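Below are the sequence and a predicted model; questions follow.
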Amino acid sequence: MAKKTKNVFVCQECGYESPKWMGQCICGQWNTMIEEKVVDIKDNDNRRRTDALEKVKAIKLSEVKSGDYTRIDTGIRELNRVLGGGLVKGSLTLISGEPGIGKSTIIIQAAAKIAQTYGKVLYVSGEESEEQIKMRADRVCNGMTDNLFLLAETNMEIIINVLDEIKPVFLIIDSIQTMYTEMLESAPGSVSQVRACGNELMKVGKVKNISVFIVAHVTKNGELAGPKIIEHLVDCVLNFTGERNQELRILRSYKNRFGTTSEIGAFEMVEEGLLEIENLSKSFLEGMESCAEGSMATAVYEGTRPLLLEVQALTAPTNVGFARRSAIGVELPRLNMILAVLERKVGISLVNQDVYINIVGGLKPEGTSIDLAVALAIYSTYKGIQNSNKTLSLGEIGLTGDLRSIQNADKIVREAVRMGFTKIILPKKNADKFMEKQKDIQIIGAKNIKEAIKANE
């Protein structure tokens, strides 16, 4: 017999449990404690048997056989790239994003392709009916198959029974916040329910060797809703970003136990669904004007490919109060550092100037390789100097004004040549590695920000 239920108060933000209600949780949030009933473990539960514990022994690492993970091709190259080569059998993948960004679209496209190639796929939806999913599938999927099954259900016990009956190779849960188990009396979406359903899905995926795709909501701040334990349970965490009024969508991995987290996938949202963007650099630079003030091309290295970007800057005299600093795609502390270097090392005064920075396309590049392009774009708009759209600059700016070398410069140069650039401004340490003159392109090495500005004139 199980013991009587007990009441606990659980924070909906961090998952902290307290025997009594608290106005403010230990995480600092107010009014996030919700009362939940938790049933104790049964006295005859197998997890508490001492004889089973006595059989568990540690083994030597050298005696463990290493095996290759079997991957499933999703049929979407950009999704495979982010996942590290495809879905690993028995893995749990969590995908998040704002409403309307395209999560359900890319999932139904992948489900249809996997069903055509590998076998049965079960799509469980707790938010939409079978008719709504069918309407989307008719619009975005090229051809249907009898191996794709739909289930509009939120009860985990019923889902497990259907799973045992169908025996799919791929399971989709849309979304984890709508699922609940009868073992708990709390409402769906609560910390206890999300934790229990996540554990159950992990056990199903590992034991039955089924790849599981879990959809999760995000908060107003863009973070994953629900307890952090879900992120710890899954093998891969994907985030879908983009502006709903624009076609570009970026898929990035923030956690991947079977691959790298530096890869990104690019898609274009059209009426027929999500289309892969093969030449991402071209899409970022296609609107770049020739001889424009405050515009500079740069590059970042994402995963296994270089991406060329356009940095736009605008300065305007401050009318009242303090000067405004606004940046889209660039961290504000990094922008303030670049402005301080320009004032001290170059001699331009921006204390009474509003400064606006934008990375065209909505991409938020990681790293510091775009520092030089941001500085040259600001200098260009402040001085009224027109930059050529055939010039590319990249490099990290130090507090002394010197330019520090970057990684994968040779691959970026090859991509710049392919895209038609004629001049590249690099840190001198990177430029020195190109001993021979490159055909069709001029490579200029600069020691500091002053030399880079001179080379750009």
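Structure received.

C-alpha only now, for contacts and for neighbours.
Will do.

elements contacting the strand of greatest length in the chain?
Counting residues, the longest strand in the chain under DSSP state E turns out to be strand 305-317. With contacts taken as 3 or more Cα pairs under 8 Å, 6 or more residues apart in numbering; DSSP states H and E, strand 305-317 sits against helix 280-285, strand 295-302, strand 353-359, helix 371-383, helix 409-418.

Remind me which helix or strand the closest residue to residue 278 other than its chain neighbours belongs to.
Beyond its immediate neighbours in the sequence, the residue positioned closest to residue 278 (Cα to Cα, 6 or more residues apart in numbering) is residue 266, lying 7.8 Å away. Per DSSP states H and E, residue 266 falls inside strand 264-270.

Report all helices and strands that the helix or strand following that strand contacts.
Past strand 264-270, further along toward the C-terminus, the next helix or strand under DSSP H and E is strand 273-276. Using 3+ Cα pairs under 8 Å, 6+ apart, the elements in contact with strand 273-276 are helix 103-117, helix 130-140, strand 264-270.

ok, and here's another one to check against it:
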Amino acid sequence: MKKKTVYICNNCNYESVGYMGKCPVCNTWNSLVETTIVNKKDSKISKREVLEKKTVRRLGDVESTNSHRIVTSINEFNRVMGGGIIKDSVTILSAKPGAGKSTLLLQVANDLATMGYKVLYASGEESESQIKSRADRILKNVHTNVWVVSDNSLDNILENIDEIDPDFIIVDSIQTFTLEAFPSSRAGSPTQTMECAYELVKRAKDPQRPRAIFIVGQMTKEDELAGVRALEHLVDTVLIIEGESGEELRTLLTTKNRYGSTGEMGFFNMGEEGMVSIDNPSEYFITKRENDSLVSGSAITVVREGTRPIILEIESLVSDSFTPYPSRIGESMRREQLNTLVSILEQRGGIKLYDKNVVIKTTGGIKLTEQASNLSVIMSIASSIFQKGIPNDTVFISDVGLTGELKKVPSLDARLREIDRMGYKRVYIAPGGIKASKYKNLEIKELKTLREVINSCFK
């Protein structure tokens, strides 16, 4: 066993044999921390013996694990993971405190246990009794295949893994664990966090005994994963839970997925029974009204979250302004984007808004990042101005150019299939590229300009 002293930057993980006042990589002052590294490898191992441990194989002879997925009963979780859990994968889950990280993983653990898999839940933040109290609250029955340990030593956790031999491992959270080989580094430091993560990845990627590992990562005040950026590069999947603590809606978003689509989004209801999967978001994000009950200021569109089209309701409120500068408030979109759409409506739609306050939001607080929702936003504002409701079975899917012309949007066929499935009767789109005969119950109105859409809807 050999020991050596190095200096590691606590900001970017740069390693130096000598001390420097400024890190040459990230240019941070006084960030190099003296660290003692213990090398447990036997220095007498020959180079030939080390090389014999790894062999070169043809790529075609390597068995792909992407098809061997374990599908849980939580549909939205499966979607975000790319269709299920890969047996030798490492996933990190991060969110603000109280968002539901531990709750969701405990539900996943119990679900896997009921399928016959052995699960180890290792916590460095909560005691075993606290974990059991949460389990009693959100789970109907705690399965015997779920094992729990409360310890801050990853060395002890690794011994527990060897003893229990679990199929799935949950580590909550990585910033609270330490390895004895790095005594001079505190828990949560870049050295401890990365070295603990390396050990866990090594256990997950063991070809003789692959395991799926879920790591909980703390979040900074800037709503980013705490620790060095290398931690995100190390794991296979990065999941983020978004949602305000006072609201029930939670959004599970993947920002990285080696086994699926990046940007995939799942929706959950956070309640007394834990995180409940919202399997039909298109129904969830729409206000249910009778067909003859028309409300001004409401318009329907279809947005894409990941690979899935979701029907979304956009609401607007237009009121008189008694100040020289009327308000433009977009709770679900950038103010610059809202100002652009208001200008288009004024100039190309012939509706003056220089003395009106305009407020826009979406049901559920979904962010409007696609141009496909622009026509719906404009029509929602027009409906609020005219005090005339748009029929509840009408949808708008189009971008609107500065010239007032309607523009085509990507994945239009998938969006039309979704509104056809949900029973909508009429949709306004840009002209060209769609075979109306494919949608027997859907009237497709292909118009060229915004003025034509306004005249069609409000006569």
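Sure, I can see it. In this text, all values refer to a predicted model and were calculated from it rather than measured experimentally.

How alike are these chains, TM-score-wise?
Here the TM-score for the pair of chains, by TM-score structural alignment, normalised by the length of structure 1, is 0.88; 450 aligned residues with a Cα RMSD of 3.1 Å.

related to what we said a few turns ago, double-check the residue nearest to residue 278 of structure 1 against residue 77; I have them as touching.
No: using Cα atoms under 8 Å, residue 266 of structure 1 is not in contact with residue 77; the gap is 10.0 Å.

Contacts only, for residue 244 of structure 2.
Listed by Cα atoms under 8 Å, 6 or more residues apart in numbering, the contact set of residue 244 of structure 2 reads 99, 250.

how about a cut-off of 7 Å?
By Cα atoms under 7 Å, 6 or more residues apart in numbering, no residues touch residue 244 of structure 2.

Likewise for residue 388 of structure 2?
With Cα under 7 Å, 6+ apart, residue 388 of structure 2 has these contacts: residue 296.

between the helices and strands packed on strand 305-317 of structure 1, which one is nearest to residue 99 of structure 1?
Shortest distance between residue 99 of structure 1 and those, using Cα to Cα, is found for strand 353-359: 23.3 Å.

In terms of helices and strands, where is the aligned partner of residue 250 of structure 2 in structure 1?
Under the alignment (TM-score structural alignment), residue 250 of structure 2 pairs with residue 249 of structure 1. Counting by DSSP H and E, the element that carries residue 249 of structure 1 is strand 248-256.

re earlier: any idea how far residue 78 of structure 1 is from the match of residue 250 of structure 2?
Using Cα to Cα, to the nearest Å, one gets 11 Å for the distance from residue 249 of structure 1 to residue 78 of structure 1.

same deal with residue 255 of structure 1?
Per Cα to Cα, residue 255 of structure 1 is found 17 Å from residue 78 of structure 1.

same deal with residue 283 of structure 1?
With Cα to Cα as the criterion, residue 283 of structure 1 and residue 78 of structure 1 are 15 Å apart.

and if you look at residue 59 of structure 1?
To residue 78 of structure 1, residue 59 of structure 1 is 39 Å away according to Cα to Cα.

When those two are compared, which one has more neighbours?
Under the neighbour definition other Cα atoms under 10 Å, residue 59 of structure 1 and residue 78 were set side by side, and residue 78 has more, 23 against 8.

right, and the secondary structure at the equivalent of that one over in structure 2 would be what?
Using TM-score structural alignment, the partner of residue 78 of structure 1 in structure 2 is residue 76. Assigned with DSSP: H, G, I helix; E, B strand; the rest coil, residue 76 of structure 2 falls in the helix class.

shouldn't residue 76 of structure 2 be in contact with residue 275?
No: the pair residue 76 of structure 2 / residue 275 is not scored as a contact, 10.3 Å apart, by Cα atoms under 7 Å.

joint contacts of these two?
Joint contacts of residue 76 of structure 2 and residue 275 (Cα under 7 Å, 6+ apart) do not exist.

Run the chain-centre distance for stretch 325-333 of structure 2.
Stretch 325-333 of structure 2 sits 26 Å away from the centroid of its parent chain (Cα atoms, centre = their mean, to the nearest Å).

ok, the residue positioned nearest the centre of structure 2 - contacts?
What sits nearest the mean C-alpha location of structure 2, by Cα atoms, centre = their mean, is residue 253, with 0.8 Å. Taking Cα under 7 Å, 6+ apart, we find residue 253 of structure 2 in contact with 80, 239, 240, 241, 263, 264, 265, 266.

I'm done for today, thanks for sticking with me.
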